[in-house]
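# below is the structure, and that's it, no one-letter string:
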């Protein structure tokens, strides 16, 4: 059954006129909060305007979509928060589009089924191929995030995953760890596992340590339960690791829960490090050492690049830009006493 303006009005509790103004890009009398509510309802109810309505868009509507794959992963929420803040400074609103890592949903975003509603897309894809986002297919400007679609004809913002993983592994080696496990190494659609495994291997090689394949464990969907399962596997080894590098913080938190349950001390028996610097990492027990992508800078770059493309201010060839990252040294690798003597977390990571 087709969705009409009155359905959206009933769903949101605003007037049909307000919904019509949003649909047609007439935002002069619609506040940003109301606009965001109506846009979310339009997406959720799958409203499809007629051709005449599409033609009413003559200029920017001040709305950028952030399409991301996993609502249960706090990292994407962190990025969404930063994007929203940066966009507001540029008089734009961020529309969150949760794709579930589903190819059809991601295609809907890039093909512009709602081009009258958004100016462009910040896309963290987990399902598309480069062929899906060629210029003849997409209908609006795109900036890419994450570890996929390298070489696509759009600006791309991410961190240097090889260097980030190298930094994490080198930190464990610096603490005297020599038998370092890695959780999250499986091949998948994202290139993050292979890139982080490359950095892990390089750090071991430079330290003169031969990599032990039994210490490389699949991380499933990279959630807490996957980290817990992987840690159980590592503890069944005849010679368990003395440290574990988890390829994201969620898996690290799951691994830490197993170590606590099994009576292991962190970091005295087994040290743990992750990547992402989600809020839970700072309040874990002990606090989790992690690699912190500069999320504010990722958001600034993504929004700036996209708006400049939309406005025609950026006409040069597309770029792949690495945002900074920081090592946040915390108690899960240094120990509480050593960390207290050395410095607080803010100075340790160089990044608040």
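Everything's here; your move. A quick note: this is a predicted structure, and the numbers were derived from the prediction, not measured. Numbering: from 1, shown residues only.
# alpha carbons only for contacts and neighbour counts from here, please
Noted.
# and for residue 52, the neighbour number?
9 (other Cα atoms under 10 Å).
# quick check: it vs residue 42, distance?
As judged by Cα to Cα, to the nearest Å, residue 52 and residue 42 stand 17 Å apart.
# next, residue 7: secondary structure please.
Under the three-state scheme (DSSP: H, G, I helix; E, B strand; the rest coil), residue 7 adopts helix.
# actually residue 115, not the one I typed
Reducing the assignment to helix, strand or coil with three-state DSSP, the entry for residue 115 is coil.
# can you pull up the most central residue in the protein?
Among the residues of the chain, residue 76 comes closest to the average C-alpha position under Cα atoms, centre = their mean, at 4.2 Å.
# let me see the contact set for that residue.
Residue 76 sits next to 68, 70 when contact means Cα atoms under 8 Å, 6 or more residues apart in numbering.
# structure B:
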């Protein structure tokens, strides 16, 4: 709404309508706690009546900020990263930030450029999901822009880190299969020359087997060169060609699992009667595959909120002590038809 003179509604207009000081209106708009409930309701009524909209850009400028946050991810055509970008954008909007998205394609040079700063743009913070080995670069990072790493930290560095407990999550996925009676559980997604998420998920898988008294079989650990559907299908073909094929598969992401599922069905394998399959990430496609795919669901909303909280805190207070830089978000195993079958009508 605008005033009769055509200018935008400001704090002074709201203060005049509510009969309070401009400072009180500012306190309510900025969410300060030391305003009485009655006064807050009075000011809020004036804000609503006048349809006041804060000038976020001006606020950022007064604080010496741009109002821009960068999100750097490997591939936007990965459903997981598309979903992550969606929740980050919406969470940032609620805080008055605009998100710039940088796709690195997993290229080491482009990921190093993110560490050095998002091109020539000035941003208030960076949320970064790297897949390259950037140990030295992280340790030497000099760019003062607050950064939050998503995924696995390869080296101690002065940046926040938010992740899922991949070891525990993978262990629970494998335990789900064990609990259904599986004995020859294969895993798809091991990348022996890359440290990170896959290494931790393999560790969780092996721990679940150890606790179940099962000796790991190297023939059941299928290596891949990526996490795409075709890699999952190829790995599944190799596993099914063995003299004694697996009776269950834990794939390190849902695209691998969906590729494996397609290959198994094409070979006439009944899922889950003859082969149980579970993935990781719980992308939307899991609910529409046939059969519907079981998966590990990370709390993406919490991941986004926590990352933005850490950037906000860094802008306000600087970095905390090193032991306060690590955060983990919740996860859960979502059982569907690919492991437990179709529920009776």
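Yes, it's here. All values reported here derive from a predicted model rather than from experimental measurement.
# counterpart of the residue nearest to the centre of the first structure over in the second structure?
Aligned against the second structure by TM-score structural alignment, residue 76 of the first structure finds its counterpart in residue 81.
# before we move on, what about residue 330 of the first structure?
Alignment note: residue 330 of the first structure maps to residue 336 in the second structure; criterion TM-score structural alignment.
# and if you look at residue 205 of the first structure?
Under the alignment (TM-score structural alignment), residue 205 of the first structure pairs with residue 210 in the second structure.
# how many other residues sit next to that match?
Residues within reach of residue 210 of the second structure, counting by other Cα under 10 Å, total 12.
# so who does it touch?
residue 216.
# helix, strand or coil for it?
Using three-state DSSP, the three-state assignment for residue 210 of the second structure comes out as helix.
# so how far is residue 179 of the second structure from it?
Per Cα to Cα, residue 210 of the second structure is found 14 Å from residue 179 of the second structure.
# circling back to that earlier point, neighbours around the match of residue 330 of the first structure, how many?
Applying other Cα under 10 Å, we find 20 other residues in the vicinity of residue 336 of the second structure.
# same thing with residue 132 of the second structure?
Neighbours of residue 132 of the second structure under the rule other Cα under 10 Å: 18.
# so what does the host helix or strand of residue 347 of the first structure touch, helix or strand wise?
Using DSSP states H and E, residue 347 of the first structure falls within helix 345-349. On a contact count with 3 or more Cα pairs under 8 Å, 6 or more residues apart in numbering; DSSP states H and E, helix 345-349 of the first structure meets strand 325-328.
# before we move on, back to that, just the element for the match of residue 76 of the first structure, please.
Mapping residue 81 of the second structure onto the secondary structure by DSSP H and E places it in helix 79-94.
# how big's the offset between that helix and the first structure?
Taken against the first structure, helix 79-94 of the second structure registers an average deviation of 0.8 Å after superposition, with mean Cα distance after the TM-score superposition for the first structure.
# state the span of the first structure onto which the helix or strand that comes right after that helix is aligned.
Once helix 79-94 of the second structure ends, the next helix or strand along the chain (criterion: DSSP H and E) is strand 98-103. Using TM-score structural alignment, strand 98-103 of the second structure corresponds to residues 93-98 of the first structure.
# one more: stretch 247-265 of the second structure?
Taking TM-score structural alignment, stretch 247-265 of the second structure hits residues 242-260 over in the first structure.
# now do stretch 11-22 of the second structure
Counting by TM-score structural alignment, stretch 11-22 of the second structure falls onto no part of the first structure.
# contact partners of that stretch?
Outside stretch 11-22 of the second structure, the residues that touch it by Cα under 8 Å, 6+ apart are 24-26, 42-43, 45-47, 50, 52.
# which one's the longest helix in the second structure?
Of all the elements of type helix in the second structure, the one with the most residues (DSSP state H) is helix 300-317.
# buried sites along that helix?
Of the residues in helix 300-317 of the second structure, those buried by neighbour count under the rule 16 or more other Cα atoms under 10 Å are 300-308, 310-312, 314.
# that helix: average distance to aligned residues in the first structure?
By mean Cα distance after the TM-score superposition for the first structure, the fitted helix 300-317 of the second structure averages 1.0 Å away from its aligned residues in the first structure.
# show me what secondary structure element comes after the helix or strand where residue 12 of the second structure lies.
With secondary structure defined by DSSP H and E, residue 12 of the second structure is part of helix 11-18. Remark: after helix 11-18 of the second structure, the chain's next helix or strand is helix 22-29, criterion DSSP H and E.
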